[in-house]
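Participant: Sharing a model that was predicted from the sequence below.
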Amino acid sequence: MTPLPEQLKTLWLSAGLPEDFLSNLSLVGNPDTAVPSSFRVGLAAQISISLLGLSSAYLHYLRTGVQQTVTVEARHAALSFHSEAWYTVDDALYGGEIWDNIAGLYRTQDGWVRIHTNFPHHRAGVLKILGLSDTPDSRVAKAEVIPAILKWDAQALEEECGKHGMCVFKLRTLDEWERTKQAAALVDAPVIDLRYVGDATIPTFGEKTPNMPMGGVRVLDLSRVLAGPVAGRSLAAYGAQVLLITSANLPSLPLLDIETSLGKRTTQLNLSNTNESNSDREKFRSLVQGADVFLQAYRPGGLDAKGFGVADVARIKSGYPNSPQQGFVYASLRAWGWDGPWADRRGFDSLVQTATGFNVDEGNAYHQFSKSQGAESEWAPRPLPMQALDHAAGYFLAFGINVALARALTTGRSHEVRVSLAAVGKWIRSLGRLDPETAFGSLARPFPKRSWPPADEIKDLSVIWNERRGAESMPITKSGRKKMTALRHAAILSKTPVREGLLDEQKERHWGAPMRLDVDAPVWI
């Protein structure tokens, strides 16, 4: 058994959780050889997943008095940080690509930039700035983007795209990043920021003797892409009823949505505030009244503009007829934090890696290793082997929610939980670096290729799911549903194992893999 890292203990104790409960956690394996990287992302995976698992066990203890052990194996945790790559549908890889064909790193006149164009409106906006455009008959190719970006200075392109809300950032060294006003604004930002919102009654979550840590907890999930959805998926695994709210008017990313929606119910509502008589907004207000957790990853200010910011939710909750002081947890994700000149800018994991020095440092370490092996290769920026900031942020969000729920059970208070990708990146850096030989040499274990049939270790760590089309739209006895395999949750609880995969369908009519964003009615069950 591996000794508990001090970084894990620090986060646990800083959240006000009892030190003696740490004895219930067992870590297995060497996280520093679990994935090839000069950053300790294997350790980041094991710590963040362990904190979620142990806090779930603690929440269950507060509700039932039952103690249990939690075990997290390093390689399993590292693979979980790339979970979107390992799932299959009907004995095949799900079609499509995670990345848009022009997304990525490009040379400029004086350096590099990374563009993020996975959403159609972001793609169109970036192309317009570059003087390019798609046509009904053809899409712009990377070969056309290369010379267009090469005409720009990196800083100028970043600033121009920022003016229009586009997702383009300059490649920086760590030193260059630390000299920015945004980095200065994040110096004292905690990786998990819990803020008191107001007093409330102590909740029961509808189940006095729950079988799962989050049994009876209702979670509204208004998040997309990775970090927020990973948090919501994790809460569902620990027993929460998670209702994912999306809009038919917004673009989706099916390749990611299918995997991150496991265990959730899904519905679609139009929350536009252009018409106060919008019936979907009334349905949503009703859902907010009955929710215990409000999880959101909208662009900064997006939900406030729609009337569903923290203060708005507090007002809605105070009008709940059966419990005028009902508490709640409001959990939010941002790319760049809540302070500084970039606080309101959009951002994604790959962009934060690029702007804060990760790609340069990883590129330097790999280039040094390659030279030590006699390889003559040109230096290039190198991304982390997975979207580590996103996944760590997702597990930290869920951990923060657990901490806030534990406080609610003991004090009755409502809390806001804040996590940003930039603060998570700063925390990952604080874990230290590995020398190039350790990071990329013979002891480091590369990820298997995304393939069908899957690699043996992926197969051994996966679980089968059945498609769920909604209790009303499809009887549970009907055949013809899709079958899905996905990686198991990496935290193993001894007495309340997570809910995942195939369950008793007569008892769990609303459980499974929705595989669509519009499976359910917008109601709590």
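Facilitator: Structure received. Numbering: from 1, shown residues only.

Participant: C-alpha from now on. contacts and neighbour counts both.
Facilitator: Fine.

Participant: all strands for the stretch 151-300 of the chain, in order.
Facilitator: 168-170, 193-199, 218-222, 241-246, 265-268, 293-296 (DSSP state E, counting those that start in this stretch).

Participant: what about residue 90, how many residues close to it?
Facilitator: By the criterion of other C-alpha atoms under 10 Å, residue 90 has 12 neighbours.

Participant: how far away is it from residue 115?
Facilitator: According to C-alpha to C-alpha, to the nearest Å, residue 90 and residue 115 sit 33 Å apart.

Participant: and if you look at residue 253?
Facilitator: Residue 253 is 17 Å from residue 115, by C-alpha to C-alpha.

Participant: Now do the helix or strand encompassing residue 333: everything it contacts.
Facilitator: Using DSSP states H and E, residue 333 sits in strand 329-334. The contact list for strand 329-334 (C-alpha atoms under 8 Å, 6 or more residues apart in numbering) reads 227-228, 292-300, 310, 346-347, 393, 397, 401, 404-405, 414-421.

Participant: try it against this one:
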Amino acid sequence: MTDSGSGTDTVSAPTADLAYAWSALGGDPALLAHVSLVPRRGALRARLPVRELARACVGACALAAAELGARRAGLAEVPGVRLDDGAIATAFVSERHLLVDGRAPVNFAPLSRFWRTRDGWVRTHANYPHHRARLLATLGVTEEDPDAVGAALAERSSRETEEAVYAAGGLAVALRTPEEWAAHEQAAAVARRPLVEREQLDTARARALSHLDVSHLDVSPLLPAAGVRVLDLTRVIAGPVATRTLALLGADVLRVDAPRLPELPDQHADTGFGKRSAALDLVADRRAFEELLAAADVVVTGYRPGALDRFGLSARELAERRPGVVVAHLSAWGSYGPWGGRRGFDSLVQTATGIAALEACEDRPGALPAQALDHGTGYLLAAAVLRALAERTEHGYGRCVRLSLARTAQWLTNGIQHGPKGHLAYDGPDAWLAERDSALGRLRYALSPVAFTGGPGDWARPPGVWGADPARWGDGGLDSVR
């Protein structure tokens, strides 16, 4: 069991990085004084300041939650936020800590890895069957044989492979140095954007968030998102981490997936805490989806930019049909520039932006100690939603927020400094792991690092079976919260 620390181990929060994230969210800088930190040596060890990135993202999310909770509950003061490197480091690799009936998950398929090419390296992503099939077809390989894939890639250049696989609808990215990425047109487009893009969507007065009764806080946690209905249209890690966090904070989160694109079971289990999951065809089941949208307060999307527009799910179209809605968009590369419409994942963004080159070991590309772009952006996305809800309570109007993994990577490589290491050591995750039964079996899982005085310590419900829930909202909602 890791020592949870004491008052003498608590220091002021790393203000430069947290203040930057909090400013990007439009937060009041005076509230930063409510944040404290327990630093731990050895947490998220890397050449790049990954621990500092994680602290800032989780801290901004916890502060946004505390602020919204205080506003809704009528508290005289925003509750204190406590960041612990141990909790953060454990949560940032939550997918590695998950056990289902004692079985460890499979996080990467055999063909999702670095490969040598004729002139360097390329990273592929083939966890999903359709991406794997497109990769193999591009390379002219008929079977899932790593030796055959390696031989085919050894005859190609990295950039040629990148373009050919993407053209076929697959995923492969050439390894670039930070300097090579900085010279890329997409990098320039990313650098011109703020960490968190925020805009007002409409001029309609939004439904007000109800007052939260805190007279019973001795037995029940303060849930800032209680009664907020979140329509979750995300996949993989970053988006689901954001909606998993909103569920922790009391939101009614309904994840909706297309029946033809089933999620990876272990991935869904790790990010499915607190949520319900339904399968819905946006063409055949359009009426059911519109009924969900008509009662939603927040819509979170994590598909590549433009992929949902043909269904009328752009931010503006959503606001026209649901005035006052908060729309949160997540993408890999941003929704602009030459790569704006491309698919992407954390490992690929690390490869393209120079992170894998900076973390290289001997003559092989490296990786961050966690999928930190996914997790960090996920907590920032949740924070952006919470801040949008807080602003909506004061000014009304629908809002849209946009984040990208590439912009978070740009911040990590160009804007963050190494911070305090602390006297305590991170000697394992045990203090921040829990177990519970579920429809999937007995689960061991990482607890959320989002912590503030009076807030929740765990999710109200474990993850369920993918797509097994009805496509409707629960009995709660803002109108029922008093």
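Facilitator: Perfect, thanks for sending it. Everything quoted here is computed from the prediction, not taken from an experiment.

Participant: re earlier: who has more neighbours, residue 253 and residue 115 of the first structure?
Facilitator: Using other C-alpha under 10 Å, the more surrounded residue of residue 253 of the first structure and residue 115 is residue 115, with 23 against 15.

Participant: Please pull up the equivalent of residue 246 of the second structure in the first structure.
Facilitator: Using TM-score structural alignment, the equivalent of residue 246 of the second structure in the first structure is residue 235.

Participant: Repeat that for residue 49 of the second structure.
Facilitator: Under the alignment (TM-score structural alignment), residue 49 of the second structure maps onto residue 40.

Participant: Kindly report the same for residue 20 of the second structure.
Facilitator: Aligned against the first structure by TM-score structural alignment, residue 20 of the second structure finds its counterpart in residue 10.

Participant: for its match, what are its contacts?
Facilitator: Contacts for residue 10 of the first structure were tallied using C-alpha under 8 Å, 6+ apart; there are none.

Participant: Where does it sit: helix, strand or coil?
Facilitator: Under DSSP: H, G, I helix; E, B strand; the rest coil, residue 10 of the first structure falls in the helix class.

Participant: ok, now which ones touch the equivalent of residue 293 of the second structure over in the first structure?
Facilitator: By TM-score structural alignment, residue 293 of the second structure lines up with residue 288 in the first structure. Residue 288 of the first structure makes contacts with 220, 294, 313, 316-317, as judged by C-alpha under 8 Å, 6+ apart.

Participant: circling back: measure the match of residue 49 of the second structure to residue 363 of the first structure for me?
Facilitator: Residue 40 of the first structure is 15 Å from residue 363 of the first structure, by C-alpha to C-alpha.

Participant: quick one, which of the two is more surrounded?
Facilitator: More neighbours surround residue 40 than the other of residue 40 of the first structure and residue 363, with 22 against 19 (other C-alpha under 10 Å).

Participant: That one contacts residue 32, correct?
Facilitator: Yes. Judged on C-alpha atoms under 8 Å, residue 40 of the first structure makes contact with residue 32 at a distance of 6.1 Å.

Participant: Find the residues that touch each one of these two.
Facilitator: With C-alpha under 8 Å, 6+ apart as the test, residue 40 of the first structure and residue 32 both reach residue 434.

Participant: so where is the strand holding residue 333 of the first structure in the second structure?
Facilitator: Going by TM-score structural alignment, strand 329-334 of the first structure lines up with residues 326-331 of the second structure.

Participant: about what we covered before: so where is the helix or strand just after the strand holding residue 333 of the first structure in the second structure?
Facilitator: Downstream of strand 329-334 of the first structure, the next assigned helix or strand under DSSP H and E is helix 349-355. Under TM-score structural alignment, helix 349-355 of the first structure corresponds to residues 346-352 of the second structure.

Participant: In contact with the most centrally placed residue in the first structure, which residues?
Facilitator: With distances taken as C-alpha atoms, centre = their mean, the residue of the first structure nearest its centroid is residue 227 (1.2 Å). Contact analysis of residue 227 of the first structure by C-alpha under 8 Å, 6+ apart lists 333, 390-395.

Participant: Reformat those into JSON lines and put secondary structure and distance to residue 203 of the first structure next to each item.
Facilitator: Output for these, formatted as JSON lines (DSSP: H, G, I helix; E, B strand; the rest coil; distance: C-alpha to C-alpha, whole Å):
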{"residue": "333", "secondary structure": "strand", "distance to residue 203 of the first structure": "25"}
{"residue": "390", "secondary structure": "helix", "distance to residue 203 of the first structure": "30"}
{"residue": "391", "secondary structure": "helix", "distance to residue 203 of the first structure": "29"}
{"residue": "392", "secondary structure": "helix", "distance to residue 203 of the first structure": "28"}
{"residue": "393", "secondary structure": "helix", "distance to residue 203 of the first structure": "26"}
{"residue": "394", "secondary structure": "helix", "distance to residue 203 of the first structure": "24"}
{"residue": "395", "secondary structure": "helix", "distance to residue 203 of the first structure": "23"}
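
Participant: rewinding a little: what's the mean deviation for the match of strand 329-334 of the first structure versus the first structure?
Facilitator: Compared with the first structure after fitting, stretch 326-331 of the second structure deviates on average by 0.6 Å (mean C-alpha distance after the TM-score superposition for the first structure).
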